[in-house]
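[1] The sequence isn't on hand, but the structure is:
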């Protein structure tokens, strides 16, 4: 029995599980799912002994790469150097470039698939021009391609601040896609994940923004493998994927509605590129394998119970979801500490983290429930919560 605080400071009793869930107990298969392409956006493990005032993010490379091997062992693809890895919130471009190179080399060594984010976050804060944005994108695209990884063209804060309308997006993205050696994934990240991206694609009106987004794809269909849509709007994603050119995938980034979007409507479905599949990897892989076998009901029954945890982790302010992701990785034994780059471990409250533990434990998500309970108790002690 463990006593956990709620948002009102009231302690409630939780009885931890004795055993993990079946998919967590089973040895990972390694083979990727056949019916859907599934990326987990992976977090990074910070070096807890690094000086937080140095201005240089330091990572525990062994633990960071070990977690990627964990994801690949379940047959998932890895989306690298994305916002889940604290891009723009503790991880700078220098560290992201090194992460890209190391993860791509690790993927080749184990036969895993990796796609890496290319953005513009090496630019200084403040006003820049469109030419600087384009050059920054080109620099990062070159690093990703030289590493041997697929590129995910991330939304750019600098472009959002600089562009004066849809034509600027059409020009910057068009030039970048013409230069891309292989088809890329385009990422539409909504302002709930990053407020600086308000009005992306040249309009705050989503229908107009969607039109610009689709025009970019339609003008360069051979250079777009797919789109990752992170708007937390299942209806809009379903409409968008019906309008994509043939052969262009829709990778859902909707961490609220992923079961229904991945399952599809009988005619169209979404593949996945999700931050929530970082902590859910074994359960997510097991669920998608049920789809491989044609068992949609089994897929929905397996994945639906994970949604309350996902919605909790991604509740507003949504951009802080990665704190819960790293917290669960610590409880699950994937890392030895709960320290994040930029001190982001303090971005969520103790009651929020306690509820995340309770929900994850209820799912049987921890390979060693006793370890998870011990670490949760340690955190409660640190915060002075009476037992």
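    Everything's here; your move. Just so we're clear, the structure is a prediction, and the values are computed from it rather than from any experiment.

[2] switch to C-alpha atoms for all contacts and neighbour counts from now on
    OK.

[3] Looks to me like residue 39 is in a helix.
    No. Going by DSSP: H, G, I helix; E, B strand; the rest coil, the assignment for residue 39 is strand, not a helix.

[4] do you know how far it is from residue 115?
    Counting by Cα to Cα, to the nearest Å, the gap from residue 39 to residue 115 is 9 Å.

[5] try this one side by side with the last:
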């Protein structure tokens, strides 16, 4: 008997059962963790777990299950990856307010400190009041959050700012704003280029709609401030643009791929270099990604690709258009894997994707070896299907 009847994009409902491929043959990530192996730096952007029993409207009040949220960070570290905290995966700009974000950063810092666990955290401007902001206000907003992240002990990741995208009239405005921030930052930072597919409000960031021209603008900024920029996370879903960009970066400034469509080849690299990793999909495939990076660190690129390549179809489904809704898939997969006891999200965002999409994720997660307990995943999928009338 099939484990489940699953709906398909063509409108049919067909039987399915998990195959549970073995993805553990490569063994665990290096003891020093993949994020510190000296081969690749790898961060998983992590989500927040909503409190499903809070007596409040999720559209109006942010209620976080702190125990489950912090336990998921421990899981990421145990897989040999670094934690990328308070990024867009944590629903920055899509439900998570700055007050809660600040507490999230503080708590993760306390969790990381005893073992010096590797982590970075997002520095944004989402606490600014609604309405137009000046360039000076954008810079001041970044600096305010930068202080919080530095105090917590994380590597700061300066996130692309919706306020700056709205205020900037030219590429020079971007150079001026980032130049002012970097000149005043007490520590070197990572910059984050989040492309339009992830956030339509960031269209034309760096003052250019053409991605290649925008990449050249950003590379020039990095060259001008190379002493304050340790790397750039590139999330534009265009591998050719990313490769050209990383080759244009000055020495000492690394490229971190945020390309959830093409990451295996970008991380492996070529004769001219490679991308480090800061990826939302790594939160959903952490054990597989950790083992794959362990294989790469051990000099086994074939083993790395054997493990990593099957995860791409899953990632492309998680991040399919509209890409900004990828958070639903990340949380759904954490629920199927047993990292939280419910499929609820900040702001009620769990309703933003279809049951057909969720069924595709279940199938593809099984193929990718990303279901640690297939029986549990099947049991948790049943009520979701029943709510859609599939029994």
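    Noted; the coordinates are in hand. All of these numbers come straight from a predicted model, not from anything done at the bench.

[6] Give me the TM-score for this pair.
    Aligned and superposed, the two chains score 0.96 in TM-score terms (TM-score structural alignment, normalised by the length of structure 1); 385 aligned residues with a Cα RMSD of 1.6 Å.

[7] Quick check, central residue of structure 2?
    Against the mean C-alpha coordinate of structure 2, by Cα atoms, centre = their mean, the closest residue is residue 280 at 2.5 Å.

[8] ok so, going back, anything in contact with each of residue 39 and residue 115 of structure 1?
    77-79 (Cα atoms under 8 Å, 6 or more residues apart in numbering).

[9] which one is the counterpart of residue 249 of structure 2 in structure 1 nearest to, not counting chain neighbours?
    Per TM-score structural alignment, the equivalent position to residue 249 of structure 2 in structure 1 is residue 244. Nearest residue to residue 244 of structure 1 in three dimensions, chain neighbours excluded: residue 214, at 7.1 Å (Cα to Cα, 6 or more residues apart in numbering).

[10] Just tell me what the one you found corresponds to in structure 2.
    By TM-score structural alignment, residue 214 of structure 1 lines up with residue 219.

[11] same deal with residue 233 of structure 1?
    Match for residue 233 of structure 1 (TM-score structural alignment): residue 238.

[12] Just the element for the residue lying closest to its match once chain neighbours are set aside, please.
    Excluding the flanking residues, the one nearest residue 238 of structure 2 by Cα to Cα, 6+ apart is residue 259, at 7.3 Å. Taking DSSP states H and E as the definition, one finds residue 259 of structure 2 inside no helix or strand.

[13] residues contacting residue 259 of structure 2?
    Contacts of residue 259 of structure 2 by Cα under 8 Å, 6+ apart are 234-239, 279.

[14] Buried ones only from these, please, as a PyMOL command.
    In PyMOL, a selection of the buried entries from these looks like this (16 or more other Cα atoms under 10 Å):
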select buried, resi 234+235+236+237+238+239+279
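
[15] What is the nearest of the contacts of residue 259 of structure 2 to residue 58 of structure 2?
    Checking the contacts of residue 259 of structure 2 against residue 58 of structure 2 with Cα to Cα, the nearest one is residue 279 at 26.5 Å.

[16] and that closest one, what does it touch?
    Counted by Cα under 8 Å, 6+ apart, residue 279 of structure 2 has contacts 43-45, 257-260.

[17] What count of nearby residues applies to the aligned residue in structure 2 for residue 56 of structure 1?
    Matched across to structure 2, residue 56 of structure 1 falls on residue 61, judged by TM-score structural alignment. Counted with other Cα atoms under 10 Å, the neighbours of residue 61 of structure 2 add up to 15.
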